[in-house]
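**Q** need a 3D model of the sequence below.
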Amino acid sequence: MEASVICSSQAKIRKTELAYRELGCFDPKGVSKAFSAKSRVCFSPSTMWRKAGIRFTLRAVQSEAVRSEKVSGPSRMSKSRDGVRLFVGLPLDAVSDCNTVNHARAIAAGLKALKLLGVEGVELPVWWGIVEKEAMRKYEWSGYLALAKMVQDAGLKLHVSLCFHASKQPKIPLPKWVSRIGESDPNIFFTDGAGQHYKECLSLAVDDLPVLDGSTPIQVYHEFCESFKSSFSPFMGSTLTGISMGLGPDGELRYPSHHMLTKSNQIPGVGEFQCYDKNMLGILKQHAEATGNSLWGLGGPHDVPTYDQSPNSNNFFRDNGGSWDSPYGDFFLSWYSNQLISHGNRLLSLAASTFSESAATVCGKIPLMHSWYKTRSHPSELTAGYYNTTTRDGYEVVAEMFARNSCKMILPGMDLSDEHQSHESLSSPEFLLADIKKACRKHGVEVCGQNSSASMAPGGFEQIKKNLLGENIVDLFSYQRMGAYFFSPEHFPSFTGFVRSLNQPELHSDDLPEEEEEAAGSLNVSSEASVHMQAV
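**A** Next comes the predicted model:
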């Protein structure tokens, strides 16, 4: 028995070593940037082991391989005791704008490492601006199909995120033909009170208007989904088990209320309402007239702070006597929120009907606007479109909408704790998450979790475990995201410990076994290698 375990473990170690050798990519100065190199991949494995400190990362995976055989045997499950499935996000730019796979060898090696660890699958962002880049109904799926085949060959599951928005980092624009339309008609985009357009996704006010060369955005999204379903039919239900429908900025169901915040501001402002394109104003005007308050339909609130300001910088969001807590405030906030929820319902209904027979679950993502949560008005949530205050539960209707469409809800920020938030921002991600999960539990909506960023919040792994283990409704957790930092010696050993702790909850994720402690002690990365460490 012991001999067979050792042989099996040695085989896994050898496979892991080969996987990590494929991750080596170096320039003349030392460690190169594997996940940044889009057109070339060069190899120098011996340099990788000597200079980059990958020996430490490899040994962490090696010891995990031995331990997994001893603890769980060869058929080790990828779920924790509570049934939470673990996925890892692929790089945002995994497919280039010319439909080739970026960092293909690095990704292939990374997939092997994830499979060895017991991760169930990966999440793949699929960009509208890449697939339908040149012209309406001219789809190019080749790069994404190649990646799906890589995932299938690695024995992993695939969750696809359909992204109908643009990205600044990495730079992934909307389709060229959509941007050309936007140049002549900027009212297809969200607009703030100062007339600034948000050009990274279409305004929800044009969902059913024929603004895209005679077609409505809903029609265009539907045709895109149908093409996706047809092209990926060989993977549906077997490899491809989940589909996230893009619902707005960064794929989330929200208004782009915080897109003009300055990066230098340590305390986030309240954001601004995004209801000033002519189509949104037209809908507001009609609604005001229908309710007998025509003067309320001339625009958004006039007494609001600007993007970077605090709630008390103007009257609208003040705890006591603020306009939010008035008949006009209720009128505007109800209308603003209902427009967002109706938009989410249109898109989730579209996705649910399109993929109903595909055996893939449909998901949608909502934001975690936790800044200023300890005030009465919750201004960051209000500007983002969530009418949630101390006197009103704004997530009940959202959860009900998800339940109506039989969709799962993706919640980010599960690595965030109140302890590490700025006191000045009056933030509470923990209480906000609890409120949203309560609404989901009430309406029978399953939750899929994500962390807030690749760099992880302080104490993030333990906070994720707190949200996942025990009594909860989280079905799947997608760790964001694979890339240079993810596989670095500074991060990957912690991730392996996190995965191990999900499979063996009695172990603390910081409890490294002796072989990993020994490897950690021997880690001595040169300052030059640290500066250039982007590989793996």
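**Q** can we go C-alpha only for contacts and neighbour counts from here?
**A** OK.
**Q** where do the helices sit along the stretch 51-200 of the chain?
**A** 54-72, 104-117, 128-131, 142-153, 176-184 (DSSP state H, counting those that start in this stretch).
**Q** surely residue 305 touches residue 318?
**A** No. Applying C-alpha atoms under 8 Å, one finds residue 305 not in contact with residue 318, separated by 10.4 Å.
**Q** find residues that contact each of these two.
**A** 311, 312 (C-alpha atoms under 8 Å, 6 or more residues apart in numbering).
**Q** what count of nearby residues applies to the residue lying closest to residue 247 once chain neighbours are set aside?
**A** Spatial nearest neighbour of residue 247, chain neighbours left out: residue 253 (4.8 Å); criterion: C-alpha to C-alpha, 6 or more residues apart in numbering. A count of nearby residues for residue 253, using other C-alpha atoms under 10 Å, gives 23.
**Q** what does residue 150 give?
**A** Other residues lying near residue 150 total 16 when counted by other C-alpha under 10 Å.
**Q** show me what the host helix or strand of residue 230 is packed up against.
**A** Assessed by DSSP states H and E, residue 230 sits inside helix 217-231. Under the contact criterion of 3 or more C-alpha pairs under 8 Å, 6 or more residues apart in numbering; DSSP states H and E, helix 217-231 touches helix 327-354.
**Q** before we compare anything, build this one as well:
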Amino acid sequence: MCPLNAALLPRDTLARLLDKLVGVEGIMLDVWWSLCEPTPGSFDFSRYRPIFQMAIERNLKIQAVLSFHTCGESEGDQVVISLPPFIRQLQPQYPFLFYTDEDGEWSWECLSLSADHAKVFPSAQGVCRRTALDMYEDFMRAFYEEFSSWIGTHIVQIQVSMGPSGELRYPSFALSRWKFPGMGAFQCYDERMQQDYRDYIAAITTRNHHHGTDSFHRREKEEEVVVFPCYQTCGRGYNMLPWQTPFFGEGIAETERGKTFLEWYSSKLLCHGEDMLERARRVFHSQVEIACKVAGIHWLYKTKHRAAEAIAGYYVSDRFHFYQRLASLLKKYGATWIFTCFEKRDEWEDKAAKCSPESLIRETWSIAASLDVPFAAENALEMKRDEEYEQVLEKADWCRRNGHPLSCFTLLRLSEELISPDHVDRWATFVQHMQQSPPI
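**A** Modelled structure (predicted):
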């Protein structure tokens, strides 16, 4: 991965960093929305063409991340890059454009799902008829037109940003509000999301009535459950643990209404993912690999409801399994699944956090393998120790020995520290070992 601010660095600085890459196949680079569409419908990729050219001259392939999110709210973010100003200026008029938590606080990490079909965004002509999905597609098409001669040859993968940090998830654990291992906070309190949920419940009630059953309606009355999980925490919910909340701790999540809410919440996220993949395929056809990044939310994995995952949109239960549904979606569009936290080991994690990154990796890899969905990996945080590099090697070898090798591993992140005398031998040895791994 290139520096987050690669497009803002002096070219000689970036060239010097690229010259230090030996044995790797290519680079991953964030193409930031706000740097390329400063005004509505007007695209400028002039910051990126020289970088791509430098990579090509060094025989490096390119993974381009079309970054429709902000930079600055994730661990390791050393720069701040916001959404285009013309987007943020609309928030006072249309507050539903950004995710909203229980306390009415907005997330600025990315646009909400509520913006996907809202025709409120200006076009180049100044007419406010574009939806968020229209804007994403316009950006993809402009990128395609700018770099069509390189797409599929030098630019070998397009990762489509689908949420915070480019990941398909809700912004439930932004660093400005959250500390590990808090479960995070639901992001569905804007007016449109609430109305969508009411419509969802009404449809279920109508369907049950039509089929001669009113069990859902009866349980709803007996349980007296509020429409949304409501902790009334004044911002403390991000850092609470599930057993400290009524929704998870008092059994509401196990009721019919609780399960239905979580299924709706995750289904909305999957719908967004499908909309983005459909637009990407429409623009890029089959000329290049399309990828979707999924967060490795490994904390609270060893708890009953896996609340940190559920709140991010990754609900797993006996009747709804987010990862299985995601794999089917990726299979449908021929997309690659990118997963993180490959450097982590269970025994290194805080016992109180009830983590299991190893179990989560095995679970997601197995689901991808069962459908023959390409599975790529990254480390979640910059690796400082030999043991972390060894963990990646072990996991990559395990995937290979079990018949579904990683399609790619992308190392986070190219920096002065990575190429320093104290570190360069460590990662160079890692690259060499990855290359020498025996075939299946």
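**Q** about what we covered before: look up how far residue 271 of the second structure lies from the residue mapped onto the residue nearest to residue 247 of the first structure from the second structure.
**A** Counting by TM-score structural alignment, residue 253 of the first structure corresponds to residue 168 in the second structure. Note on residue 168 of the second structure: its distance to residue 271 of the second structure, by C-alpha to C-alpha, to the nearest Å, is 11 Å.
**Q** so for the two, which residues contact both of them?
**A** Counting by C-alpha under 8 Å, 6+ apart, nothing touches both residue 168 of the second structure and residue 271.
**Q** what does the helix holding residue 230 of the first structure contact?
**A** 136-137, 139, 141, 206-211, 236, 346-347, 350-351, 354-355, 358.
**Q** 7 Å - rerun?
**A** Under the criterion C-alpha atoms under 7 Å, 6 or more residues apart in numbering, residues 207, 208, 350, 354 lie in contact with helix 217-231 of the first structure.
**Q** ok, now stretch 238-256 of the first structure?
**A** Contacts of stretch 238-256 of the first structure (C-alpha under 7 Å, 6+ apart): 152, 156-165, 201, 274, 340, 344, 347-348, 351, 359-367, 384-385.
**Q** repeat that with 8 Å
**A** By C-alpha under 8 Å, 6+ apart, stretch 238-256 of the first structure touches 151-152, 156-167, 190, 198, 200-202, 273-274, 340, 343-344, 347-348, 351, 359-367, 383-386.
**Q** cool, and stretch 136-143 of the first structure?
**A** 95-96, 99-101, 130-133, 177, 220, 223-224, 227-228, 231.
**Q** okay, that stretch sits on what stretch of the second structure?
**A** Mapping stretch 136-143 of the first structure onto the second structure (TM-score structural alignment) gives residues 40-47.
**Q** for the matching stretch, measure first residue to last.
**A** So stretch 40-47 of the second structure: terminal residues 18 Å apart, C-alpha to C-alpha.
**Q** same question, stretch 11-31 of the first structure
**A** So stretch 11-31 of the first structure: terminal residues 28 Å apart, C-alpha to C-alpha.
**Q** which part of the second structure matches that stretch?
**A** By TM-score structural alignment, stretch 11-31 of the first structure lines up with nothing in the second structure.
**Q** could you report the neighbour count for the nearest residue to residue 385 of the first structure once chain neighbours are set aside?
**A** Leaving aside its sequence neighbours, residue 385 of the first structure sits nearest to residue 337 (C-alpha to C-alpha, 6+ apart; 4.7 Å). Neighbours of residue 337 of the first structure under the rule other C-alpha under 10 Å: 23.
**Q** give the contact list for the counterpart of residue 337 of the first structure in the second structure.
**A** Taking TM-score structural alignment, residue 337 of the first structure has residue 266 as its aligned residue in the second structure. With contact set as C-alpha under 8 Å, 6+ apart, residue 266 of the second structure has these partners: 310, 313, 314, 315, 322.
**Q** between those residues, identify the one with the most neighbours.
**A** residue 314 (28 neighbours).
**Q** ranges for the strands of the second structure?
**A** Shown for the second structure, the strands assigned by DSSP state E span residues 26-32, 61-67, 98-100, 106-111, 121-122, 128-130, 155-160, 289-294, 336-339, 375-378, 409-410.
**Q** how about JSON lines for those, with distance to residue 197 of the second structure added?
**A** Putting the strands of the second structure into JSON lines (distance: least, C-alpha to C-alpha, whole Å) gives the following:
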{"stretch": "strand 26-32", "distance to residue 197 of the second structure": "32"}
{"stretch": "strand 61-67", "distance to residue 197 of the second structure": "28"}
{"stretch": "strand 98-100", "distance to residue 197 of the second structure": "15"}
{"stretch": "strand 106-111", "distance to residue 197 of the second structure": "19"}
{"stretch": "strand 121-122", "distance to residue 197 of the second structure": "24"}
{"stretch": "strand 128-130", "distance to residue 197 of the second structure": "24"}
{"stretch": "strand 155-160", "distance to residue 197 of the second structure": "27"}
{"stretch": "strand 289-294", "distance to residue 197 of the second structure": "24"}
{"stretch": "strand 336-339", "distance to residue 197 of the second structure": "28"}
{"stretch": "strand 375-378", "distance to residue 197 of the second structure": "33"}
{"stretch": "strand 409-410", "distance to residue 197 of the second structure": "38"}
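**Q** with distance to residue 326 of the second structure and mean neighbour count added, can I get those in TSV?
**A** Below are the strands of the second structure laid out as TSV (distance: least, C-alpha to C-alpha, whole Å; neighbours: other C-alpha atoms under 10 Å):
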stretch	distance to residue 326 of the second structure	mean neighbour count
strand 26-32	23	22
strand 61-67	20	22
strand 98-100	22	24
strand 106-111	21	22
strand 121-122	29	19
strand 128-130	27	16
strand 155-160	15	23
strand 289-294	10	23
strand 336-339	9	23
strand 375-378	12	23
strand 409-410	20	18
